[in-house]
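K.L.:
Got a predicted structure plus its sequence, pasted below:
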Amino acid sequence: MVHVGIVGVGLVGSELLSQLATTQAKRLKVVGLTNSRKMVVSENYAPLSLTSWQQSLESSTTASDLAQFVKYMSSSPEHAVIVDCTASDAVSQLYPSWLSAGVSVVTPNKKGFSGSLDLYKQIESLAANLGGSTGNNKPLVYHESTVGAGLPVLNTLADLVKTGDEIQTIEGIFSGTLSYLFNNFSSLAADAKKESFSSIVKVAKELGYTEPDPRDDLNGMDVARKVTICGRLAGLDLDLSTLPVENIVPEPLQAVASADEFMAKLPEFDDHFSKLNEDAKKDGQVLRYVGLVDVKGGNSGVKLIRYPASHPFASLSGSDNIIKFTTKYFPNGLIIQGAGAGAAVTSFGIYSDLLKIQERVEGY
């Protein structure tokens, strides 16, 4: 039996609860929920209803208090896990205290694994599965959904490292947003529509593929966080603050006051993006926005790169992610591809991590 507490019940948190309810997860019992305003914990660790949890939380008179929530979870008679479904840096700073209290952590929150290297190493030292002291009741940390949502990227990387394979490079299109933008903007297909970059960004924003301010996608920092996470798992002490990142937001638009102003002025730079695309096409290549972990060469970074038609990244479509591991055992590359964004696949990744903890705790 594993007792689960969920911090953040927005899009991802509510989808996770829906998936748990649909599959009737018998060995995973949700005993606590909290958002930024209220929290609800069950009496005597009885499972909360997965169908009426919204009413329970809304009618709760208990103000959100993470310290009390963690105290409740750490007093559980069963193995306790807190699922952090927020994107909060402040919440991720609390992971060491949760682990020190014996509570495992599952999260799609990238902040704790891509921010301060000191925080990352502290988390690593306290988690039994990341190099900390081992034992049946020791806390665990799983964060598969921080890279590629539900794709088995980090699990595969961890297996490669643990089995003694030598990672040479990890190269990938880590952003569903940037995948969609450049798959539609830069294509060698004969029937490809010739659309301006700004019009594709506009459609992506309307479809909900981008952040409310698309500059938060185009500046490359989300990809940089994922590169940092992969690099650290591969054994590099990558630092987000020093990682080379190509910001493709035109410089005059980087400081404009609002997303609306950015969108209004972006068409002024369509010629710039069109020239990049046409220059690539003349050489039979396409543009892709890529993150690179270069274990051997030390050239990790995030940038816009040209690829020939024969490259797997060139034929990508939609908003898929694609990650290629080049290693001693896989010199021609091991490729993982699929949907890498969205509440459903992110929650799938979280659910999978919870099952890993359950299986480990229960010994099968």
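P.N.:
Yep, it's here.
K.L.:
For the rest of this, base every contact and every neighbour count on C-alpha atoms.
P.N.:
Will do.
K.L.:
contacting residues around stretch 270-279?
P.N.:
Stretch 270-279 is contacted by residues Phe185, Ser186, Ser196, Phe197, Ser198, Val286, Leu287 when judged by CA atoms under 8 Å, 6 or more residues apart in numbering.
K.L.:
Take this one as well and set it beside the first:
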Amino acid sequence: MNICASPLAEHPNPLPPALALPTRTPRQRTLAVGVVGPGRVGSALLEQLRAAQPRLARDSGLDLRLCGVVASKRMWLDCDDPELNARHHSAQTWRPSDLDEFAAHVRGNEGRHALLVDCSANPAVAAHYPHWLASGIHVVTPNKLAGSGDLAQWRAIRAACTHGARFRYEATVCAGLPVVQTLRDLLDTGDRMLSIEGMFSGTLAWLYNRHDGQLPFSTLLREAHALGYTEPDPRTDLSGIDVARKLVILAREAGLPLSLEDVEVESLVPPALAALPLDASCNVRTNLMRRWPRAWPARTPPAAYCAMSPASTMPAAHACDWRCCHPATLLRIRA
């Protein structure tokens, strides 16, 4: 026979009820935030910031203060419009864009913590990172141009972080998945990288999964673009350059001084389409995608994987044969 009883009922000297811990008021802190690039990604971020402001103030004592938004030609500052935290780029007071003035305004003069979030894909913005970081402004970005661009600029960014500001770029590889920081943590705790495998392009994964020959490839490409799954220029995804940038970012994170010039790319984009100009017009994009071949090229490999492995006969820091075989692209990185 099984008999179940409450432990408190069984014990002859039950413990007194737990005393409530004293309530502690969170220490009030202010984080000044400036957003660069209020496009699709930047606008979604602004909505998330506004939704998080009350909760962070209540639970963490963090005053998340939006101090400015800057686009390619205009910028909106809270000193001009006190209601900036409630809206942006509508009927507000604006001034011409000036990245130096914008950063100085967000940083302020009272020694507050300041953060710039770069949601653009503009190399001119990325060129400001070393100066911003050296002046104590934290930088967060999904922009892959800095992490995969000029190696000297990348080293300048890392050197500027020694002054205390933080540079975070987790969203540059696999969006919200913690790939970059996981790799960094493994390396910092003594692990040796042997290989990394995975699908590095969500765009190509979606297209490859949807394409069964029943719909023209151009139709699927237009759908992916409308859903926001492609870069503004879909050729960035289909040429393999987007995957190449991600591989360079991971290679540098692992300590390998690689550049895009070290990457051999076999593109899915037909030469005739690769030569077409692409401006900001939606019609140009539509015409471009309508001219895309109806089917995947016959040479497309049947499997999708990306593998990076160091050569065993040379020092791992200097000899690597990194390959990426993809349904749409073939990349090789050698250092």
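P.N.:
Yep, it's here. Keep in mind that this is a model prediction, so the values were computed, not measured.
K.L.:
need the contact list for the residue nearest the centre of structure 1.
P.N.:
For structure 1, Thr146 is the residue whose C-alpha lies nearest the centre (CA atoms, centre = their mean; 2.5 Å). For Thr146 of structure 1, the contacting residues are Thr107, Pro108, Asn109, Lys110, Lys226, by CA under 8 Å, 6+ apart.
K.L.:
That one maps to what in structure 2?
P.N.:
Using TM-score structural alignment as the criterion, Thr146 of structure 1 maps onto Thr172 of structure 2.
K.L.:
Which residue in structure 1 aligns with Ala275 of structure 2?
P.N.:
When structure 1 is aligned by TM-score structural alignment, Ala275 of structure 2 is paired with Ala255.
K.L.:
neighbours around that match, how many?
P.N.:
10 (other CA atoms under 10 Å).
K.L.:
could you measure it against Ala224 of structure 1, distance?
P.N.:
Per CA to CA, to the nearest Å, Ala255 of structure 1 is found 20 Å from Ala224 of structure 1.
K.L.:
What of Ala264 of structure 1?
P.N.:
Distance, Ala264 of structure 1 to Ala224 of structure 1, using CA to CA: 27 Å.
K.L.:
who's more crowded, the two?
P.N.:
Ala224 (27 against 12).
K.L.:
what does Asp65 of structure 1 align to in structure 2?
P.N.:
Under the alignment (TM-score structural alignment), Asp65 of structure 1 maps onto Asp98 of structure 2.
K.L.:
show me where structure 2 has strands.
P.N.:
Here structure 2 has its strands, by DSSP state E, at 29-36, 62-70, 74-77, 95-96, 113-118, 138-140, 167-168, 196-197, 263-266, 305-310, 320-325, 330-334.
K.L.:
after superposition, how close is the fifth one to structure 1?
P.N.:
Once the two structures are superposed, the average separation between strand 113-118 of structure 2 and the matching residues of structure 1 is 1.1 Å (mean CA distance after the TM-score superposition for structure 1).
K.L.:
That strand aligns to what range in structure 1?
P.N.:
Using TM-score structural alignment, the partner range for strand 113-118 of structure 2 is residues 79-84.
K.L.:
Contacts for that stretch next, please.
P.N.:
Outside stretch 79-84 of structure 1, the residues touching it (CA under 8 Å, 6+ apart) are 1-8, 73-74, 91, 102-109, 137, 361.
K.L.:
Out of the residues you listed, which end up buried?
P.N.:
2-8, 73-74, 91, 102-109, 361 (16 or more other CA atoms under 10 Å).
K.L.:
Kindly tell me how buried Glu261 of structure 2 is, as a neighbour count.
P.N.:
Other residues within reach of Glu261 of structure 2, judged by other CA under 10 Å, total 12.
K.L.:
Quick one: map it onto structure 1.
P.N.:
Alignment note (TM-score structural alignment): Glu261 of structure 2 maps to Ser241 of structure 1.
K.L.:
Distance check, its match against Leu253 of structure 1.
P.N.:
Counting by CA to CA, the gap between Ser241 of structure 1 and Leu253 of structure 1 amounts to 22 Å.
K.L.:
what do you get for Leu20 of structure 1?
P.N.:
Shown here: Leu20 of structure 1 relative to Leu253 of structure 1, a distance of 43 Å by CA to CA.
K.L.:
next one: Gly102 of structure 1
P.N.:
With CA to CA as the criterion, Gly102 of structure 1 and Leu253 of structure 1 are 47 Å apart.
K.L.:
Likewise for Ala339 of structure 1?
P.N.:
In this view, Ala339 of structure 1 and Leu253 of structure 1 are 30 Å apart by CA to CA.
K.L.:
got a list of what the aligned residue in structure 1 for Gly240 of structure 2 touches?
P.N.:
Alignment note: Gly240 of structure 2 maps to Gly220 in structure 1; criterion TM-score structural alignment. With contacts defined as CA under 8 Å, 6+ apart, Gly220 of structure 1 is in contact with Val245, Glu246, Asn247, Ile248, Val302, Lys303.
K.L.:
corresponding residue for the last one in structure 2?
P.N.:
Taking TM-score structural alignment as the criterion, the aligned counterpart of Lys303 of structure 1 in structure 2 is Cys325.
K.L.:
and that match, how many neighbours?
P.N.:
When neighbours are counted by other CA under 10 Å, Cys325 of structure 2 registers 19.
K.L.:
State the distance from it to Pro257 of structure 2.
P.N.:
22 Å.
K.L.:
now Ala311 of structure 2
P.N.:
16 Å.
K.L.:
Same check on Phe167 of structure 2?
P.N.:
Taking CA to CA, one finds Phe167 of structure 2 at 18 Å from Pro257 of structure 2.
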